[in-house]
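> need a 3D model of the following:
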Amino acid sequence: MKISEMKEALNGLSAVSFRLPDGTSLPAHFHVTEVGLVSKHFIDCGGVERRETVANFQLWEAGDYDHRLAPQKFLNILKLSEKILGREDLDIEVEYQQATIGKFGLAFDGTDFRLTAKQTACLAQDACGIPADQQFALPQLQMAACTPGGGCC
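Predicted coordinates for the structure are as follows:
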C-alpha cells in the first residue's frame, strides 16, 4: 500500500483498525509511535547494487485502554511526517511488536488495514546457483521433508 492509498482509505473511515495476517485485531488502543523514512542500500548475491526506500510506521500498544486514534488524527500525523518523508508516494511497511519486532506490508480491505506477511527472496536467482527445481517458497520449505539426498538441506 502506498501513502496516497492510506490517506484515501482514512478519509472514508469512522475508526482506524489493524489486523495481523492471521486475522487477529490489534487492540483498539494502539499508538502510531513513529513514522519514518527507511532507506536500504545493498548488493544482492549476484553483485547488483540496489536501493529501496519505504515509509515505515511503528505501531505500539500501552496500558492506556481509553486511547483511540481517529482517522483525522492519523491523517494529521501523515501530514506532519511530510517533513521527513517528503511528498513521494512511498510504499508503507509497518513494524509491530510480537515476540520480536515484526515487519509487515500493508493492505486495506475496505474496513480494516491488514498487516501482510513479508518474506525474503533471492533477487539474483540466475546468479546464485540454486537450480529452479530446488527453490522453495518459505511455506513449502517448512512442509518439505528433508531426507538425506533429498536436495532440500
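> make it CA atoms for all contacts and neighbour counts henceforth
OK.
> roughly how far does residue 89 sit from residue 82?
11 Å (Cα to Cα, to the nearest Å).
> so residue 3 touches residue 89, yeah?
Yes - if you go by Cα atoms under 8 Å, residue 3 and residue 89 touch, sitting 5.6 Å apart.
> neighbour count: these two, which is higher?
For residue 3 and residue 89, the more surrounded residue by other Cα atoms under 10 Å is residue 3, and the numbers stand at 18 against 14.
> for the longest helix seen in the chain, buried residues please.
Using DSSP state H, we find that the single longest helix of the chain is helix 71-85. The neighbour-count check on helix 71-85 (16 or more other Cα atoms under 10 Å) flags 71, 72, 74, 75, 78, 81, 85 as buried.
> for comparison, sequence B:
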Amino acid sequence: MKLSEVKSALKELETIGFQLPNGTLVPSHFHVTEVGKVTKHFIDCGGTVRNEEVVNFQLWNANDYSHRLHPEKLIHIIELSEKVLGLEDVEIEVEFQGETIQKFGLDFDGKNFLLTSKQTDCLAKDKCGVPTEKTKVKLADLNNEPCCSPDGNCC
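The predicted model follows:
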C-alpha cells in the first residue's frame, strides 16, 4: 500500500484499526511513534547493486489505555513528514513490537489496515545457483488408467 492510498483511506475513517496477520487487532490505544523514510542501498548475492525506499510507520503501545489516534491527526503527521522529510509516494512498511521488532507490509480491507507478513527472498536466483522449483503434482490427481495395456507396446 502506498502513502497516498493510506491518506485516502484515512479520510474515510472515523477510527483507525490495525489488524495483525493472525486476525487480532493492535490495541486501540496504539501510538504512531515514527513516520520515516527508510532507504536501503545494497548489493545482492548476484552482484547487482540495488536501492529500495519505503515509508516507515512504527506502532507502539503504552499504558495510556484511553489514548486514541484519530485519522485527522495521523493525516497531519503524514503531511508534516512529507514536507519535512521529502517523502515520496512509495510503499508503506509498518514496525510493531513482537518478540523483537517485526516488519509488515500494509493493506486495507475497507475498515482496518491489515499488517501483512513479509518474507525473505533471494533476488538473484538466476545467478546464485538456486534451482527452479519443480511443478508439484498430487498423485491423486494423476490419471487412474493403468500405464500399460495389453495392446500398449510397453512390455
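> coming back round to it: which one of the buried residues of helix 71-85 of structure 1 is nearest to residue 120 of structure 1?
Checking the buried residues of helix 71-85 of structure 1 against residue 120 of structure 1 by Cα to Cα gives residue 85 as the nearest, at 24.7 Å.
> find the nearest non-adjacent residue to the closest one, please.
Closest residue to residue 85 of structure 1 apart from its sequence neighbours, by Cα to Cα, 6 or more residues apart in numbering: residue 37 at 5.7 Å.
> identify the residues contacting the one you found.
53, 54, 55, 56, 84, 85 (Cα atoms under 8 Å, 6 or more residues apart in numbering).
> what is the burial count for the fourth one?
Under the neighbour criterion other Cα under 10 Å, residue 56 of structure 1 is assigned a count of 22.
> same thing with the one 5 residues further on?
The number of residues packed around residue 61 of structure 1, counting by other Cα under 10 Å, is 17.
> same question, residue 128 of structure 1
13.
> from residue 76 of structure 1, how far off is it?
For residue 128 of structure 1, the distance to residue 76 of structure 1 equals 45 Å [Cα to Cα].
> just residue 106 of structure 1 next, same as before
As for residue 106 of structure 1, its distance to residue 76 of structure 1 is 19 Å (criterion: Cα to Cα).
> quick one: end-to-end distance for stretch 94-106 of structure 1.
End-to-end for stretch 94-106 of structure 1, by Cα to Cα: 7 Å.
> list the buried ones in that stretch?
Applying 16+ other Cα under 10 Å to stretch 94-106 of structure 1 flags 94, 95, 96, 103, 104, 105, 106 as buried.
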